[in-house]
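>>> Provided below for reference: sequence and predicted model.
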Amino acid sequence: MTASILITAAYLLGSLSSAIIVCRLMGLPDPRTQGSNNPGATNVLRIGGKKAAAITLIGDSLKGFIPVLIANLMAVEPLVLAGVALAAFLGHLYPLFFGFKGGKGVATALGVQFGIGWEIGGTIALIWLFIAKGLKISSLAALISMALAPVVVWYFWHAPELITMHAIMSVILFWRHRSNIQKLLEGSEGKINNEQEPAGKE
């Protein structure tokens, strides 16, 4: 019963789209109809600026962090912890309250990783930061850091359930970033310092 409640609550919390809520509260256009049409922090940056994007990023991260941290503090079994983490992540990608059309999941995944363990989240965040600073491409940094997430989890916590869950998350993230991958292959993916562009541009 406890596991079911935790997993359901994690999905429902994940279903609260920070991007859409922030844009509505700040009088900005719906991120699903502007820029890249993705309800995530990067697109909110394009249409609303740094403040709106920062709030969205924090909100998306907390959706993953809070339910996983609670489950972790309750000392649930690794399988239940993995279920809570995946539920929060899928809630962001396929939100019940917003027509099952959500973001790409990087911030929520990172929140999940910090909820599991600060050393896991911190290591993955440092990988992202190192790559992003060097290559100036946010999507590439996200893809590489999340691809390495199962390895990081394995190093710090030898729980097959959590490693498998992160592998599933990584596969889904790559699928959700398939348009970014195509642009990377074409050499047309935007740089981080060019992210804040007029609405309507990728």
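Nice, I can see it.

>>> for the rest of this, base every contact and every neighbour count on C-alpha atoms.
OK.

>>> which residues in the chain form helices?
In the chain, the helices defined using DSSP state H lie at 2-14, 18-25, 41-48, 50-73, 78-93, 106-116, 118-135, 138-147, 149-156, 160-176, 178-186.

>>> take a look at this one as well, against the first:
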Amino acid sequence: MTALTILMLAIAYLLGSISSAVWVCRLFSLNDPRESGSGNPGTTNVLRIGGRFPALLVLVFDVLKGTVPVWYSYHLGLEPVYLACVAVTACLGHMFPLFFRFKGGKAVATAFGALLPLGLGLASIILLSWLIVLYLSGYASLAAIVAFSLAPIFTWLIKPDYAIPVAILSSLIILRHRPNIIRLLRKQETKIVYKNNK
């Protein structure tokens, strides 16, 4: 592993550790997302407690946390296995943020952002899968689980060299959703509830 790879891993983790959900909620004088709603500092929970605009800001920044380090690593010529490490590290930063007592979110948006440098076609198919499941079920967690379960297959069909790295990233996201999977099986999971902006 080269010094450049180590540097990109450090940047990815530190960038991932910036919790946009917490900062956006502070900006809009909302309750701390780690202590309100589902307790998850992510887009869906901010949508529940603060409405669409704060949630949109969180979504955009969380996507960029994955896109920026992977995009730079991709254009710096890092091999697919190291790109996977950068993507996973950015997501680990989101899940276990250094700056917020290691209490983070599910990293769905960050993982999606990490896939964007592989091509808009691939990202669009994954996003479409997420939207279809969300529309049919109303569960953001189920949509994420299905979309990232399909992501390695889509990648293998479009960019096969990156199928294994994407499979690693997808596995991390699915594992992070274990509590959601249990609640879904018990029919205790909460659907997205829209709240008008104040």
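That came in fine, so what should we check first? Everything quoted here is computed from the prediction, not taken from an experiment.

>>> care to give me the TM-score?
With the length set by TM-score structural alignment, normalised by the length of structure 2, the two chains reach a TM-score of 0.90; 194 aligned residues with a C-alpha RMSD of 1.7 Å.

>>> hang on, the earlier thing: pipe the helices of structure 1 into JSON lines and attach mean neighbour count per row.
Output for those, formatted as JSON lines (neighbours: other C-alpha atoms under 10 Å):
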{"stretch": "helix 2-14", "mean neighbour count": "20"}
{"stretch": "helix 18-25", "mean neighbour count": "20"}
{"stretch": "helix 41-48", "mean neighbour count": "26"}
{"stretch": "helix 50-73", "mean neighbour count": "22"}
{"stretch": "helix 78-93", "mean neighbour count": "27"}
{"stretch": "helix 106-116", "mean neighbour count": "27"}
{"stretch": "helix 118-135", "mean neighbour count": "17"}
{"stretch": "helix 138-147", "mean neighbour count": "21"}
{"stretch": "helix 149-156", "mean neighbour count": "18"}
{"stretch": "helix 160-176", "mean neighbour count": "18"}
{"stretch": "helix 178-186", "mean neighbour count": "13"}
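
>>> and those: which comes nearest Asn194 of structure 1?
Closest to Asn194 of structure 1 of these is helix 41-48 (C-alpha to C-alpha; 9.4 Å).

>>> check the mean deviation of that closest one from structure 2.
Compared with structure 2 after the fit, helix 41-48 of structure 1 shows a mean deviation of 1.2 Å (mean C-alpha distance after the TM-score superposition for structure 1).

>>> next up, the contacts around the residue nearest the centre of structure 2.
With distances taken as C-alpha atoms, centre = their mean, the residue of structure 2 nearest its centroid is Val108 (2.3 Å). By C-alpha atoms under 8 Å, 6 or more residues apart in numbering, the residues touching Val108 of structure 2 are Ala144, Ile173.

>>> understood, closing this out.
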